[in-house]
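S.K.: sequence first, then the predicted structure, then my questions.
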Amino acid sequence: MDRHHRQKANADADQRHQRQPEHGGEQALPGTEIDIAQRRILRGRQVEGRQTVAFRPRSGKFVSVIVPSLRRAKVNPADAPVLTLAITSKTMPLTEAQNLVYTRMAQKISQVSGVGQVNLSGGQKPAVRIQADTQALASYGISLATVRTAIDNANANSAKGSFDGPTRAYQINANDQLLTVDDYANLIVSFANNAPVRLRDIATVADGAENERLGALANLEPAIILNVQRQPGANVIQTVDGIKALLPELQKALPAGLTVTILTDRTTSIRSSIAHVEMELLLAIVFVVLVIFFFLHSIRATIIAGLAVPISLIGTCAIMYLLGYSLNNLTLMALTIATGFVVDDAIVMIENIQRHIEDGMRPRA
C-alpha cells in the first residue's frame, strides 16, 4: 500500500463567514474600475467543498458594462504560452521549492498586466509516503483496510462540537490533521496483546513527493516549469516585457539555490518577423522611388511620389493609434502592399499632369 497525505484541512468547514478580499491572485479588469484599489469589500460564504464570492462595484458603473469584462477576463486554453520559465536547483529538493515558486513567483507574475494564467508543471508537491510491510501486517493480524481507516480517521475534517445558545449556535472546528512524518509514525492503528500498534511498526513512513511519476527536465536537470498564458486581446510583447522586467526582483525573492531560466519566448520570433516586415516596407519605399525616377526622369515628380508614401503611412498609423489598433505582422504586410497602391495613384496623377503641361496647358492655382 502506498498512501500520501499532506494537504492542510479546512479549519473553517461548515462555517459561514464574511471576509476581506485576498489580493494575492486578483487582476484588474480592463475597461472597468473594478481593480484592487477601487473594489468594494468582498462578501463570501464558505461551506465545505465550495465557496461563493460576490462583490459590489463602485457607484455609477452599470452591470451591463461589468459583466462582459468579467467574461473576457479568462484565458483561452488553446493559446500557447507566451513565456515558459524553468526553475532548477542543485541544492534544494523540488518538493521544497514547489511552494516557494508558487507563492513568490507564480502569484506575482499573474498580477502583471496582460497575464491570463500561470501554470506550474513538473514540480512535485511534498507528501508523507507510507509503504506498508505486508509481513508485519500479517504478524499483527492487521489488514490494509484497517490501516487505511486509521489514517482516514486521523485526517477527518469535521466539526468537534458546538455551542448552542437560545438564538445562535456556533460550531467548534480544529485543524488536527497529521502533517509530519513523526505524526504519522506515532499514529496508533490497532492494539495487539493490550499494546498499541503504531504505524511505524507495520510500515515505512518517509517524506517524499505526492506523485513520483511526475517530473520535468530543463537542460537535463530536474526542474519546475512555469507556463505563462496571456489574456485574450493582450499585447504579447508588452506582456512578456512586463514579466521580464519583474524577473530580477523575483529571483532575489527566491533562495540562493534556485535558478530561473527562460526556456521559450514567443516574442523572439514575433520581433524577428516584425523586423523583417519593417525592412521589406522600407525597401519597398526605396525601390518605388527609384523606379519613379528611372521612368519619369524628373526629380520633382520623384519627390512628390516619395513624400506621398511616408505621409500616407504616418496618417494611417495615427488613425490606427486613435482607434486602439496595434501593429502586427498582418497590418505591416497590409501597409507594405498598400504602399504600391499609393505610389501607383501618385504615378497616374503625375503622368496625367505632366501630359497636360506638355500639351501646352499652363498650371493653375
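M.R.: Right, received. Where do you want to start?
S.K.: C-alpha from now on. contacts and neighbour counts both.
M.R.: Noted.
S.K.: and Pro30, how far from Tyr321?
M.R.: Here the distance between Pro30 and Tyr321 works out to 18 Å (Cα to Cα, to the nearest Å).
S.K.: okay, those two: which has more neighbours?
M.R.: Pro30 (16 against 12; other Cα atoms under 10 Å).
S.K.: measure that one to Asp201 for me?
M.R.: According to Cα to Cα, Pro30 and Asp201 sit 59 Å apart.
S.K.: repeat that for Ile109.
M.R.: Counting by Cα to Cα, the separation of Ile109 from Asp201 is 46 Å.
S.K.: can you pick out the residue with more neighbours from the two?
M.R.: Neighbours around Ile109 and Asp201, counted as other Cα under 10 Å, are more numerous at Ile109. The numbers are 22 against 19.
S.K.: may I see the buried residues of stretch 220-227?
M.R.: Buried positions in stretch 220-227, judged by neighbour count with 16 or more other Cα atoms under 10 Å: 222-227.
S.K.: so how far is it off the chain centroid?
M.R.: Relative to the mean C-alpha coordinate of its chain, stretch 220-227 is positioned 16 Å out (Cα atoms, centre = their mean, to the nearest Å).
S.K.: ok, second structure coming up, stack it against the first:
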Amino acid sequence: MNLPEDNLNRQFRKRRSLGDFSLRNNSLIIFLALALCLAGIYAAFNIPSSVFPQTNFPRVVILVDNGVMPAEEMMATITRPIEESMKDIPGALNIRSATGRGSAEISVFFTWSTDMIQAELYVLGRLSQIKSQLPATATTSVYRLTFSAFPIIGISLTSPRRDITELWEIARYDLKPRFIRIPGVARVNLVGGRTPEFQVIVDPIRLQAAHLGLDQIISALEKNNLVASTGMHEENYFLYLTVVDGRLHNIDEISSLVIAVNDGHPVLIKDIARVERGPEPVFNVVTAEGVNAVLLNIYSQPDGSTLNIAKDLRKELEALKQQLPPDLKLAFFYDQSEIVRTSVRSVWEAIIFGLFLSMFIMFFFLKNWGTTLVTILVIPVTVLTTLLAMKLTGLTFNLMTLGGIASAIGLVIDDAIVMAEAIHTKIILKTERFEAIRESVNEIFPPLVASTLTPVVVFIPLAFLTGITGVFFRALALTMVVALLTSLLLAITMTPSLAAIFIKVNPEKRNDQPADSEGFEGGFILRKLIKIYEIGVRAAIKNYRLLLVICLGILLSGIFI
C-alpha cells in the first residue's frame, strides 16, 4: 500500500479534470467571457468619475455667522455652548474651534469607524436643542467633510461694459439656476460680485430737527416692508386667504415711507435722508483675466461623476452663448475633469500599448499567431471584468483605481503567457493538441497559483489600512487584487479553451528531438536566450555559496545604506 503514490494520483486526476473541464465547456467559458466583456463595457460608461476616492472624513464642521459681534462675546455666547453640547455625541474624539469677530468655526472629529451620516444627524440634533440659547441673530450651517465639499469646476463671468453688481445679478438669477439643474450637481456658490441693495443715507441735522432717532427709521422699515395676513374670506363654499403686500420695490416707495407723525404732519424718509441703489459693502476683490469677475463654484454630489458633469456643463455653456449678450464672457478657471480625463486616457493608452507590445513579443519569440491571439485576449477581458467589479463594489474612476488598472496591465498577461507557451511547447513536441492542453494545465496549475497569489497577498493588507492612507490605498489594492485573480481564473479556463481553437502547429514544424535538445522550440533569438539562461543557471548552481553571500550583501546594503 503506497499512500504517497495514491495521493499523487489523486492530485494528478484533480488537475487533469481541470484541463478536461476547460475543453468540455469551452463554448460556455467563451460565452461567459463575452458576457463579462459586455457587462464591463456597460460599467465603463456608467461608473462615476472623480479625482480622489469617495471618502467620509471623520469630521463635521459647524459654521456660525453673527454679524460684527466681538470675538470675546462670540466665544462666550456661541462657541463654548456649541462645544459643550457636541462632546457627548457617540464616536466624538475631540472638538476644535476658531472664533473671530462675528464668525466661528467648530470642527467635531470622530473615529474612522463612525457612520458619518449618522454623526451629522447627531450634530444637527444637538444644534437644534441649544438653538434657543444662542443669540437670535446667529445663523449656523453644518457640513460633513468629504471631497465633495470642494468645488470640481469653476466658471468665471466677465464683461468689459457691465459693473460688478449687474454681473452678480446675471450669475445669481440666470446662470445659477441652469447650472444647478445639471444631473450630479449638488450646489453652485457665487464668489465675488456685489449684491445690490437700497441704501438709506441719513442727514444727521434733519434727523435731529425732526426729533427722531436711527432706531425709529429701522423700525419703520422693518414693520412696513413685509407681507402680512389679514384674515380669511368664505364665499360659495370656498375659503380665500387674504394678505397685504407692503414690500418696498423701488427708491420712490422707500422715500415715501412714513416714519412718524409730528404735530399732525407725517415725516417721510425723503425728508431726512436720501435713498440710493448700490452694492453691499464687501472686503475682497475677485478677478479673472485681469478684470473684475463673478466666479461660480460648482460642487458635485457624493456619487456624482465629474466627467459627466463637465460634459453637460459644456453643453449648457454652448447654449448660453447663443442667448446671453455678446459682451458677457463665460470661461473655465478651474476644471477637475481634465485631471480625470487625462488619467483615463493614460490607462487606455497603457492597455493599447500593452496589447501591441505583448502581441509583438509573443509572435517574435514563438512565431505562432494562434498563441499570440490567445495570450493578448486576456488583457481586455481582465480589464473589463475589473471595471464590472468596480461598478458592483461602488468604486469610481479616480487616480487610485485608474493607477491600479494601469499597473496591473503588465501583470495580468503573465499567467496567460505561461499557460499558452506551455501548450505551444507540448504541441511542438508531437503531443496531440487536446492532450497537450490537459498536460499543460496539469503541470502549470500549481506554480501558476503560487506566482499569482504572491502579489495578491502583498496587496490584500492594504485594503485593511485605516485613516486617510487606507482610503487611498484600499481602492488601489482592491483593483489590483481583482485584476490579478481574474487573470488567474482566465489563464486556467479561457486560455485552454481558446488554445483548443486557435493554437495550431504545422506538422512540418513539429520537432522530433527530445525536450532537452537544442532547438526544440522557438526561433534563433529564443534559442540563444535559452542558451545564455542555461549557462547562468549552471554557474549559479555551481557557485551557490558565493551567490548566497552576494544576495546577503545586497540585503544588508538595502537595510543599512
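M.R.: Received the coordinates, thanks. Just so you know, these numbers come straight off a predicted model, no measurement behind them.
S.K.: can you tell me which residue in structure 1 aligns to Val185 of structure 2?
M.R.: In structure 1, the residue paired with Val185 of structure 2 is Val115, using TM-score structural alignment.
S.K.: okay, that match and Asn76 of structure 1: tell me how far apart.
M.R.: When Cα to Cα is applied, the distance between Val115 of structure 1 and Asn76 of structure 1 equals 12 Å.
S.K.: mind listing the shared neighbours of those two?
M.R.: Taking Cα atoms under 8 Å, 6 or more residues apart in numbering as the contact criterion, the common neighbours of Val115 of structure 1 and Asn76 are Gln231.
S.K.: who has more neighbours out of the two?
M.R.: Here Val115 of structure 1 and Asn76 are set side by side on neighbour count (other Cα under 10 Å), and the busier one is Val115, at 26 against 14.
S.K.: now for Phe524 of structure 2: what does it line up with in structure 1?
M.R.: Going residue by residue (TM-score structural alignment), Phe524 of structure 2 aligns to a gap.
S.K.: neighbours of Phe524 of structure 2, how many?
M.R.: Neighbour count of Phe524 of structure 2, defined by other Cα under 10 Å: 10.
S.K.: also Val191 of structure 2?
M.R.: By other Cα under 10 Å, 16 other residues sit near Val191 of structure 2.
S.K.: just Thr158 of structure 2 next, same as before
M.R.: Residue neighbour count, defined by other Cα under 10 Å, stands at 24 for Thr158 of structure 2.
S.K.: show me what it aligns to in structure 1.
M.R.: Counting by TM-score structural alignment, Thr158 of structure 2 corresponds to Thr88 in structure 1.
S.K.: so that match: helix, strand or coil?
M.R.: For Thr88 of structure 1, the secondary-structure state derived from DSSP: H, G, I helix; E, B strand; the rest coil is strand.
S.K.: contact partners for it?
M.R.: 94, 218, 221-224, 258-260.
S.K.: please repeat the previous calculation with a cut-off of 7 Å.
M.R.: For Thr88 of structure 1, the contacting residues are 222-224, 258-260, taking Cα atoms under 7 Å, 6 or more residues apart in numbering as the criterion.
S.K.: okay, these in TSV with secondary structure next?
M.R.: As requested, these are exported to TSV (three-state DSSP):
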residue	secondary structure
Pro222	strand
Ala223	strand
Ile224	strand
Leu258	strand
Thr259	strand
Val260	strand
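S.K.: can you put these in CSV and add distance to Val342 of structure 1?
M.R.: CSV is the format used below for these (distance: Cα to Cα, whole Å):
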residue, distance to Val342 of structure 1
Pro222, 57
Ala223, 54
Ile224, 53
Leu258, 56
Thr259, 53
Val260, 49
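S.K.: appreciated, that's everything.
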